[in-house]
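**Student:** next come a sequence and a model predicted from it.
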Amino acid sequence: MKMSSMLGSRFKETPADCQLDSHKLMVRGGYIKQMTTGIYSLYMPTKRITKKIENIIREEMDKIDGQEVMFPVVMPASLWQESGRYDSIGSEMARFKDRSGQPVVLGMTHEEAAVHLARGAAQSYTNYPFMIYQIQTKFRDEPRARGGLIRVREFTMKDAYSFHTSQEDLEQYYEKCYTAYENIFRRAGIPEVVAVKSDSGMMGGSVSHEFMLLTDCGEDTIVLCDCGYRSNMEAADCIVEAPETEEAPLTKVLTPETKTIEAVCEYLHAPANASCKAVVYQKNLTDEYVIAFIRGDLEVNETKLRNFLGEEIHPAEITQESGIVAGFIGPVGLPEGVTYVIDKSVAALNSSVCGANEENYHYTGYNVKRDTPDAQIADFAKTYEGAICPVCGKPHIRISRGIEVGNIFQLGTKYTKSMEMTYIGQDGKPHYPIMGCYGIGVGRLAASVCEVKHDDYGPIWPMSIAPWQVHICAIKATDPEVRAVADELYQKLQDAGVEVIYDDRKVSAGNMFSDADLLGVPVRVIVSPKTVKRGAVEVSKRDKSLREDVAPENAVEYVEKLVQTMLDEFK
């Protein structure tokens, strides 16, 4: 490809509305163009990068017996009504009616489509196990689109679905996919991706992992320990040491004007880790109140609380009619009909301070087992830096940030059961297949690589996914000798099967090098009057680890070997 013919321009100015480095560089480098919020057109360099990522994904999926298929983007609402998700998913899913008035949806994920394709075609246990996958455009009306291709509304994704006759078989295949994902990220140039325990969210299922690229700019919070424990904050266990407190009688005390946990603890000279604070929510469907009681020095992990309750909640608006006394809420003496749940951090205390459900009064000596023996107890606290690791038992938890580049789920029979997909087992009876689900966002992966593989001047693309392998810069291309050497090198490298971008434009050396940095091609070959004069071309690496003069007659062989050596790093 000659740059004089390539669509798209590069520029020095940093766009004002770009916060992430990958977003800035991909706009400046002529990779993407925003059409509207969260929706982008891709220029040629990005399309070449994503095509290589897709090929890596296909190779790894095919190695584990994946069958590539294609699901529709538009699906009838009835399919999603079968699974129950048509009503449970909110405005993130685009709904409309076709010309006949039938309700349809734009696919944001394809579990329903996978079951639809497989049911009827896999009716006997002899058809199992199998895995089908696609690489397809999806649309999710993401309310927080940001960061260029990191979080978008329209995106290309590889999603795979496996079907099994036993949980054991699913678990074995899950491990194969886990390994395949590690291979994909290593081959894409980011072997530092880690897998973390995660919350399944709207996907359902009991076991799930997210693959996280650790970076300070990531919007996901990751919980780590040196022993190898890894979890998304939403799914992380919170284990804390209970302070030594002696059991005491439940005693109501006057605590005027102490509506916060900090104020009451200061007034009563009690430590926050020996107090019980209330966080009030309401159920989305009914507006019924739910009160979460948690240790005063901890915060509620709302995802864990939602999972425990089995329904969506939102921060409460406390009315006078509710009978809830804001600022003085406690587990003892709550109004009738109010649901409450107590975090295990409070249950571990022999004695604590809590609200008395009366204006200006609190209790001291609250003991969960004695004073509220029928209380529901759960873990819904948010873990923190220095908390106890649930694996090694040491207070070594640390918090990091990351970008989710892939996820895998053990779905169980959530979809096959709701959509009545069955097969006849060896016993002659119908059974529901057990499913697994495995996703990777292609554009997000490309942008994530850029996020961690760049310098101040532009991306440093790994050879395995770079838009081109070699970038020829012809400085003063109007010089006949320069042009002759550069043209011949371009043609011979192409004939040798090397992917080459050739800057043949009549621009300054500074502009040419700046654009080359923004394109981030791994190997650069400079042909200029100076190199011609000394009987050489200058070969360098984009990461600045190599710069060497090579005779023009040896350049093709030298560059071929260099490219192959760099490709071999990703096998």
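**Tutor:** Now that the structure is in, tell me what you want to look at. Numbers count the residues shown, from 1 in each chain.

**Student:** going forward, measure contacts between C-alpha atoms and count neighbours the same way
**Tutor:** Noted.

**Student:** chain neighbours aside, what residue packs nearest to T46?
**Tutor:** Distances taken as CA to CA, 6 or more residues apart in numbering place Y31 nearest to T46, at 5.3 Å, with adjacent residues excluded.

**Student:** touching, that neighbour and L42? I think so.
**Tutor:** Yes. In terms of CA atoms under 8 Å, Y31 counts as a neighbour of L42; the distance is 6.1 Å.

**Student:** settle it for me: which of the two has more neighbours?
**Tutor:** Y31 (23 against 17; other CA atoms under 10 Å).

**Student:** how close does that one get to M70?
**Tutor:** Counting by CA to CA, to the nearest Å, the gap between Y31 and M70 amounts to 27 Å.

**Student:** then E560?
**Tutor:** E560 sits 37 Å away from M70, taking CA to CA as the criterion.

**Student:** comparing the two, which residue is more hemmed in?
**Tutor:** E560 (16 against 13).

**Student:** double-check that the more buried one belongs to a helix.
**Tutor:** Yes. Assessed with DSSP: H, G, I helix; E, B strand; the rest coil, E560 lies in a helix.

**Student:** next one for the comparison:
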Amino acid sequence: MRLSRYFLPVLKEDPKEAQIVSHRLMLRAGMIKQQAAGIYSWLPLGYKVLRRIERIVHEEQQRAGHIPLLMPTLQPADLWRESGRYDAYGEEMLRITDRHKRDMLFGPTNEEMITDIFRSHVNSYKDLPLTLYHIQWKFRDEIRPRFGVMRGREFLMKDGYNFDLTKDDALHAYNRHLVSYLRSYERMGLQAIPMRADGGPIGGDYTHEFLVLADTGESEVFYDSEITDLKFGDRDIDYDDHTQCQAVLEEFTSRYARTDETHDAALFDQIPEARRRVARGIEVGQIFYFGTKYSEAMGATVVTPDGSRVPVHMGSHGIGVSRLLGAIIEASHDDKGIVWPEGVTPFHVGIVNLKQGDASTDSACEALYKELRASGFDPLYDDRDERAGAKFATMDLIGLPWRITVGPRGLANNKVELTSRKTGVSEELAPQEAVERLKAIYAPVFASDNG
């Protein structure tokens, strides 16, 4: 994309309404525009990152054997009355009445609707196990929406639901989701720590939240510092292997890590003092096993091998897709702007032309732009007739991981400058060498994108 043809309404000053870093930088970088309290339009740059995060979630869910579908945002209230949650959920649920005086709601989650789909089409244990998921806009009427996309009223969420014959099978689905989430977050450049949590209005005896450590986190968290040394890496997991998934779960949950809601001071004090940590965390996902809570209430049963009929065991599993974008910025920024990890960056590399209109620099930039695109990259070419300082400031603000700077002085020696946004380190290379270096850097990202 040529910046002269792109819609990137950056701001020079910090917006007064922004209280935390991610909100401030998203507004300044032209990623979002507030339309109402807690409700945002996603402008092109923000939308690109949102779609990159969504793609990773889709890929990892399907890698784990989960099947995508799409449910509506508006739900009939009668389904929630069947489960008993319509009155219990609280004022965060936006309740409405249509022109036929039918009670409806803007879905905050989809346990009831997915259970209705299941009971309408699945009758036998032979169709199990089954996990269905979707990525869909949700609405929760927060009393005080704040912090931009971190605590908005409208948000994009992945929610998945497993249906299994037995509790053991459902707990394997739980473990499988935990593993797939760990892989998803690492691909986004995040370390999200699974922590024992409270089931809340969804319910369930087994539940873990995934939290990213950040000073602006809404939760106080207590953990053993050893957990931050764990990496999922490129290990090849067979999601159908119960033992393998259980081993990963044990590895990542055996050390103490809890939110303030479930914190046990006595257990925490058993950790060596040098490893005890108290910090803030941003919730970016949660997994639940809640057994037959919804299937019994709504008649979601299957015929077993002996001919009897039993309610299925269920769980639900959510990832805050739009919230993740804010969490990544909170975890990866500096005083100049955003620092995107390679896996979610809106553009892989920025090209800065230091002397727009000069025949040699224009030609070299065009050649680099075409070569990068032909090699599978999505570059952003700053071809504006602007001073160099303004171009550098824009690139730093929007946070692309790599920048190629092209100017007459360097080209006289057949050199361009390749700069890392994260470290600030620059290297002078021939143009083709810069392309080859970027290919090597992005090879793991492109390999993950291709499954």
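**Tutor:** Nice, I can see it. Values in this document were obtained by computation on a predicted structure and should not be read as measured data.

**Student:** what packs against the helix or strand hosting S41 of structure 1?
**Tutor:** Assignment of secondary structure by DSSP states H and E places S41 of structure 1 within strand 39-42. In terms of contacts (3 or more CA pairs under 8 Å, 6 or more residues apart in numbering; DSSP states H and E), strand 39-42 of structure 1 is packed against strand 32-36, strand 154-164.

**Student:** ok, 10 Å please
**Tutor:** Strand 39-42 of structure 1 is packed against strand 32-36, helix 44-63, strand 154-164, with contacts defined by 3 or more CA pairs under 10 Å, 6 or more residues apart in numbering; DSSP states H and E.

**Student:** if we can go back for a sec, dump the residue contacts of the residue nearest to T46 of structure 1.
**Tutor:** With CA atoms under 10 Å, 6 or more residues apart in numbering as the criterion, the residues that contact Y31 of structure 1 are 8-10, 23, 25, 40-47, 49, 518-519.

**Student:** distance check, the closest residue in space to C227 of structure 1 that isn't next to it in sequence against V500 of structure 1.
**Tutor:** The spatially closest residue to C227 of structure 1, leaving aside those adjacent along the chain, is C392, at 6.5 Å (CA to CA, 6+ apart). Using CA to CA, one gets 51 Å for the distance from C392 of structure 1 to V500 of structure 1.

**Student:** between those two, who's got more neighbours?
**Tutor:** Taking neighbours as other CA under 10 Å, C392 of structure 1 and V500 compare with V500 leading, 22 against 13.

**Student:** now for the more buried one: what does it line up with in structure 2?
**Tutor:** If you follow V500 of structure 1 across to structure 2 using TM-score structural alignment, you land on P379.

**Student:** so its match touches R2, yeah?
**Tutor:** Yes. Contact between P379 of structure 2 and R2 holds when scored by CA atoms under 10 Å: they sit 8.5 Å apart.

**Student:** quick one: common contacting residues for the two?
**Tutor:** 350-351, 369.

**Student:** all the helices of the stretch 301-450 of structure 2, residue numbers only.
**Tutor:** 321-331, 359-374, 388-398, 408-411, 431-449 (DSSP state H, counting those that start in this stretch).

**Student:** mind listing residues that contact the fourth one?
**Tutor:** With contacts defined as CA under 10 Å, 6+ apart, helix 408-411 of structure 2 is touched by 353-355, 358-362, 364, 414-417, 428-431.

**Student:** what does the last one give?
**Tutor:** Residues lying outside helix 431-449 of structure 2 but in contact with it, judged by CA under 10 Å, 6+ apart, are 52, 55-56, 59-60, 187-188, 234, 342-344, 348-349, 364-365, 367-369, 371-372, 375-377, 402, 404, 406, 411, 414-419, 427-430, 450.

**Student:** what separation do you get for the match of V500 of structure 1 and V349 of structure 2?
**Tutor:** The separation that P379 of structure 2 has from V349 of structure 2, given CA to CA, amounts to 5 Å.

**Student:** now for the two: what residues contact both?
**Tutor:** With CA under 10 Å, 6+ apart as the test, P379 of structure 2 and V349 both reach 369, 372, 400, 402-403.

**Student:** may I see the residues you listed organised as CSV, with neighbour count and distance to L325 of structure 2 added?
**Tutor:** Putting those into CSV (neighbours: other CA atoms under 10 Å; distance: CA to CA, whole Å) gives the following:
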residue, neighbour count, distance to L325 of structure 2
Y369, 22, 27
L372, 21, 26
L400, 26, 14
W402, 26, 19
R403, 24, 22
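
**Student:** list just the nearest of those to D205 of structure 2.
**Tutor:** Nearest to D205 of structure 2 out of these is L400 (CA to CA; 42.1 Å).

**Student:** quick one: contacts for the closest one?
**Tutor:** With CA under 10 Å, 6+ apart as the criterion, the residues that contact L400 of structure 2 are 338-342, 344-350, 379-380, 394, 420-422.
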